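**Q** when you get a sec, could you give me coordinates for this:
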Amino acid sequence: MITPFRPDGSLDLDAAQKVAGYLADQGNDALIVNGTTGEAPTTSDAEKDQLVRAVLEAVGDRAQVIAGVGTNDTAHTIELAKAAEAAGAHGLLVVTPYYNKPPQEGLKAHFTAVADATGLPNLLYDIPGRAGVEVRTETLIALADHPRIVAVKDAKGDVAAATKVLANTDLAYYCGADELNLAWLSIGAVGIASVVAHAASPQYRQLIDAVVAQDLVTARELDRQLIPAVEAIMTRTQGAIMVKAALKLLGVIEHAAVRLPLIEATPAQTDALTTDLKTSGLVA
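**A** Sure, this is the predicted structure:
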């Protein structure tokens, strides 16, 4: 879920609650707050806490709230995890420590320490393109023994590696790359952690339902229908920038403000976005 800001860059909790309610009403089972799309690198710990509490209040029992707590400092991550648990979050998203490139034994120690710190289930986020290091197959298999490490959000895109993890563990997989949603669901992912779903939740719900019903013809049709939207939001600039522009076009938020070093979508990018969302059938 995005984190709405006012034009002056301040946190807009009212808008966050509106977005959360909208997404819950659109069929999302869970909302990830304070993730990358939520611009977590530029929000303070206090703002992160406020966001979790505001979203919980907005959605009630309509959706689970998963708090992003991952940093490249294990002690800080544990602090955020404990704060999220105290705020009432239902689970934690823990990204691979970024930039400092820890070895696999360091990753195991990091993820284990975070999982030990609270009673909440942990969703590990494997995204080597941002983190600079992958969580290897053998590491995931070892971490699966922890009772609170229950799932993986995969943005690595290695289907063969994930198939091996799925065959050797009870970890639940969520696709973390919208262009691969159907591919991941077809090998046994249980759902998607999606950016584009801000604008296409009903369509992705239908896609998942079609896969569960083994109706791959319908699933493929929906997946292909959404290609222009995925390209518009995820390939032309940073996804958080474009998905805020999309939500503004849809009338869900009033301002598409982002915090530096991100910048708002240009008029040309917004025009192209509008065209592609129309092609995908998401706006009139």
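**Q** switch to C-alpha atoms for all contacts and neighbour counts from now on
**A** OK.
**Q** could you list the buried residues of stretch 263-278?
**A** 264-265, 269-270, 273-277 (16 or more other CA atoms under 10 Å).
**Q** no no, stretch 151-171
**A** Taking 16+ other CA under 10 Å as the basis for neighbour counts, the residues of stretch 151-171 that come out buried are 151-157, 162-163, 165-166, 171.
**Q** stretch 221-238 now?
**A** 222-223, 225-234, 237.
**Q** how far is it from where the chain is centred?
**A** Mean-position distance between stretch 221-238 and its chain equals 16 Å (CA atoms, centre = their mean, to the nearest Å).
**Q** for stretch 201-216, same thing?
**A** Stretch 201-216 has its C-alpha centroid displaced from the chain centroid by 19 Å (CA atoms, centre = their mean).
**Q** picking that back up, just the ones of the buried residues of stretch 151-171 in helices?
**A** Counted as lying in helices by DSSP state H, out of these, are 162-163, 165-166.
**Q** what's the closest of these to Ala75?
**A** Using CA to CA, the shortest approach to Ala75 within these belongs to Val165, at 27.9 Å.
**Q** now do the same contact list for the closest one.
**A** Remark: with contacts taken as CA atoms under 8 Å, 6 or more residues apart in numbering, Val165 is in contact with 137, 140-141, 171.
**Q** here's the other one to compare against:
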Amino acid sequence: MRHRNAPFGRTLCAMVTPFTSAGTLDLDGAARLAARLVAEGCDGLVLNGTTGESPTTTGAEKRELIAAVRCAVGDAVPLVAGVGTADTRHTIELTLAAEKAGADAALVVTPYYSRPQQAAVEAHFLQVAEASGLPLMLYDIPGRTGTRIAPSTMIRLAAHPRIVAVKDCSYDFLGTQKVLAATDLAYYAGCDEHILPLYAIGAAGCVSTIANAVPDKVAAILAAFDAGDTARAAELQSSVIPLIEAMMASDLPGTVTAKALLNTLNLPAGPVRAPLLPADAEVTADLMAALRQLTRSPTGLR
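**A** Modelled structure (predicted):
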């Protein structure tokens, strides 16, 4: 392979957190969903991330989810646990809890709302990295946090032995290439429209939201590229664009649209938690139309 080492797998799903109709954690549903995702192409899972509604799940629920998914998928599938908060101390507490619950790595987002300076961003990640034995995947998503991880900061952070990967939602291809050229960090595309573009310049894989519904289709893009069929890889990436647009460009969070699709498909998902609201019937119909178009497409994943 021409790509850098993929420490947590290649095709990761940012898995939703299933809830019961009463709004409680659905551990049986989570186990079934995780097993399906792995069976259909995911070789790693991200739990308790933004798509997993981490802002509205408790510490106990986060631990229980990790333990239930670990039991369902076994030890061979890497589990990356979202632990990022706006508070360094709380982030460290969640990291230690995730390690104890059986996670293989921690996904740590840039502290949000307070908009720390780059020196403070760097200090935050270093404190988390020093607090446990888990390797870290840094989550660079300035559109949500208000602060990005500058390439120069990322390059310095890469010197820490437990800072090994990045979930990249920076929308900065130049900055990403600078970091890839200067470090051994494993980059994962965090935006589904960037799966193939980032992979082509040396990324390790992706952390995909649409993989909740179509894990096989996401995995096939990367498999085609690895096989040397770059034209096929591009064709497959193009084929998922309508679904990406329906799920991620509708002014609704990916959590909402992913759960709408899964519920319609009778797969484990359940309701979203407030302040999120469920997708309405029109949005759900548009989502299903995009999904049907993809599954019926002659390009689509054979």
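**Q** before we move on, back to that, which members of the buried residues of stretch 221-238 of the first structure are positioned in helices?
**A** Judged by DSSP H, these include 222-223, 225, 227-234 as members of helices.
**Q** mind putting those into a markdown table with distance to Val243 of the first structure?
**A** A markdown table is the format used below for those (distance: CA to CA, whole Å):
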| residue | distance to Val243 of the first structure |
| --- | --- |
| Leu222 | 19 |
| Asp223 | 18 |
| Gln225 | 18 |
| Ile227 | 15 |
| Pro228 | 13 |
| Ala229 | 10 |
| Val230 | 10 |
| Glu231 | 11 |
| Ala232 | 9 |
| Ile233 | 6 |
| Met234 | 8 |
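**Q** the counterpart of Ala227 of the second structure in the first structure: neighbour count?
**A** Aligned against the first structure by TM-score structural alignment, Ala227 of the second structure finds its counterpart in Ala213. Neighbour count of Ala213 of the first structure, defined by other CA atoms under 10 Å: 11.
**Q** just to revisit the earlier point, between the buried residues of stretch 263-278 of the first structure, which is nearest Gln206 of the first structure?
**A** Leu277 (17.5 Å).
**Q** one step back: any chance of a markdown table for the contacts of Val165 of the first structure, columns distance to Val94 of the first structure and secondary structure?
**A** Putting those into a markdown table (distance: CA to CA, whole Å; DSSP: H, G, I helix; E, B strand; the rest coil) gives the following:
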| residue | distance to Val94 of the first structure | secondary structure |
| --- | --- | --- |
| Thr137 | 17 | helix |
| Leu140 | 13 | helix |
| Ile141 | 16 | helix |
| Leu171 | 15 | coil |
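**Q** what stretch of the first structure does stretch 200-217 of the second structure fall on?
**A** Mapped onto the first structure with TM-score structural alignment as the criterion, stretch 200-217 of the second structure occupies residues 186-203.
**Q** just the helices in the stretch 101-250 of the first structure please.
**A** For the stretch 101-250 of the first structure, helices defined by DSSP state H, counting those that start in this stretch occupy the ranges 104-117, 128-131, 137-143, 159-168, 181-187, 197-212, 216-225, 227-234, 239-249.
**Q** where does the second one end up in the second structure?
**A** Counting by TM-score structural alignment, helix 128-131 of the first structure lines up with residues 142-145 of the second structure.
**Q** what about Arg63 of the second structure, which helix or strand?
**A** Here Arg63 of the second structure is covered by helix 59-73, with elements defined by DSSP states H and E.
**Q** same check, this time on Thr77 of the first structure
**A** Applying DSSP H and E as the criterion places Thr77 of the first structure in helix 74-87.
**Q** hmm, back to that, if we take the ones in helices among the buried residues of stretch 151-171 of the first structure, which one ends up nearest to Ser201 of the first structure?
**A** Nearest to Ser201 of the first structure among these, with distances taken as CA to CA, is Ala162, at 24.7 Å.
**Q** hmm, back to that, give the buried residues for the match of stretch 200-217 of the second structure.
**A** Neighbour counts using 16+ other CA under 10 Å place 186, 188-203 of stretch 186-203 of the first structure among the buried residues.
**Q** got the end-to-end distance for that stretch?
**A** Using CA to CA, to the nearest Å, the end-to-end distance of stretch 186-203 of the first structure comes to 17 Å.
**Q** please apply the same query to stretch 174-188 of the first structure.
**A** Across stretch 174-188 of the first structure, the terminal residues are separated by 9 Å (CA to CA).
**Q** and the helices of the stretch 101-250 of the first structure: which comes nearest Ile2 of the first structure?
**A** When the helices of the stretch 101-250 of the first structure are compared for distance to Ile2 of the first structure using CA to CA, the nearest one is helix 239-249, at 6.8 Å.
**Q** next, the mean deviation of the closest one compared to the second structure.
**A** Relative to the matching residues in the second structure, helix 239-249 of the first structure has an average distance of 1.0 Å after the fit, by mean CA distance after the TM-score superposition for the first structure.
**Q** can you check which part of the second structure the helix or strand just after that helix sits on?
**A** Next helix or strand after helix 239-249 of the first structure toward the C-terminus (DSSP H and E): helix 267-279. Mapped onto the second structure using TM-score structural alignment, helix 267-279 of the first structure covers residues 281-293.
**Q** OK, contacts around the residue nearest to the spatial centre of the first structure?
**A** Geometric centre of the first structure, nearest residue: Ala193, 4.5 Å, by CA atoms, centre = their mean. Each residue near Ala193 of the first structure by CA under 8 Å, 6+ apart is listed here: 153, 174-177.
**Q** for it, which non-adjacent residue is spatially closest?
**A** With sequence-adjacent residues excluded and distances taken as CA to CA, 6 or more residues apart in numbering, Ala193 of the first structure is closest to Gly176, at 5.1 Å.
**Q** whichever helix or strand comes after the helix holding Thr77 of the first structure - contacts with which helices or strands?
**A** Heading C-terminal from helix 74-87 of the first structure, the first helix or strand you meet, by DSSP H and E, is strand 91-95. Secondary-structure packing of strand 91-95 of the first structure (3 or more CA pairs under 8 Å, 6 or more residues apart in numbering; DSSP states H and E): strand 64-68, helix 74-87, strand 122-126.
**Q** what comes up buried for strand 91-95 of the first structure?
**A** Using 16+ other CA under 10 Å as the burial criterion, the residues of strand 91-95 of the first structure that qualify are 91-95.
**Q** one more: stretch 111-119 of the first structure?
**A** Neighbour-count burial for stretch 111-119 of the first structure, with 16+ other CA under 10 Å as criterion, is recorded at 111-112, 114-116, 118.
**Q** distance to Lys101 of the first structure added to the residues you listed, as CSV?
**A** Rendered in CSV, the data for those read as follows (distance: CA to CA, whole Å):
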residue, distance to Lys101 of the first structure
Phe111, 14
Thr112, 17
Val114, 18
Ala115, 20
Asp116, 22
Thr118, 25
